[in-house]
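> Next one to model:
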Amino acid sequence: MTDQEIIERINKSLAEEFELDMPEMVPEAIFKDDLDLDSLDAVDMVIVLEQEFEIKIKKDEAFKSIRTLGDLHTFILNKKNQGS
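Purely as a prediction, here's the structure:
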């Protein structure tokens, strides 16, 4: 799977889970300000992404610093490239 395919899967998964419009799914979108997602949504986001990509996220300290969709893309790509 290419990096672009992974990014598209992230966007699609989050758009479906949180009823977001695909045009909103841009790398610079800030979760809280632009996508109206809060800390409770972050818990759901972890579950969705762990299931979608078969990776472990919740104990990864780096996840706490994610603020934008682009940050999330980079985080997931790094996890997939590490084989985690």
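> CA atoms for contacts and neighbours, from now on please.
OK.
> any idea which residue sits dead centre in this structure?
With the centre of the chain defined as its mean C-alpha position, the nearest residue by CA atoms, centre = their mean is L72, 4.5 Å away.
> element containing it, please.
With elements delineated by DSSP states H and E, L72 resides in helix 69-82, which encompasses its position.
> Identify each buried residue in that helix, please.
69-73, 75-77, 80 (16 or more other CA atoms under 10 Å).
> Sequence B follows; please return its structure for comparison with A:
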Amino acid sequence: MKNRDDILQLLKDIMQEMFEIESDEVTLDARLYEDLDFDSIDAVDMIVKLKEMTGKAVKPEDFKNARTVNDVVEAVYKLINA
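Got it, this is the predicted structure:
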């Protein structure tokens, strides 16, 4: 899972499994809170799941400015390739 497409697919899988969000709704420009109806608890749950799946220490502050799916993809990409 080194490229952004793989990360996007991972996020689609997580969101469908954990939050029952259809994968076709998870697009790069989808806004987490407005379009996907995320809340702060959902965000924490997703960060925990990303930590499990990447094996990397995921810091919530790395994601605090994430507003879109693309923001999350970029944060995970930076984390994995750091």
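> distance of the residue nearest to the residue nearest to the centre of the first structure when sequence neighbours are not counted from N11 of the first structure?
Counting by CA to CA, 6 or more residues apart in numbering, L72 of the first structure lies nearest to I66, which is 6.1 Å off, once chain neighbours are set aside. When distances are taken as CA to CA, to the nearest Å, I66 of the first structure and N11 of the first structure turn out to be 15 Å apart.
> Neighbour count for these two, which is higher?
Applying other CA atoms under 10 Å to I66 of the first structure and N11 shows that N11 carries more neighbours, namely 22 against 16.
> Skipping adjacent residues, who's closest to that one in space?
Nearest in space to N11 of the first structure, with sequence neighbours left out and distances taken as CA to CA, 6+ apart, is M25 at 6.2 Å.
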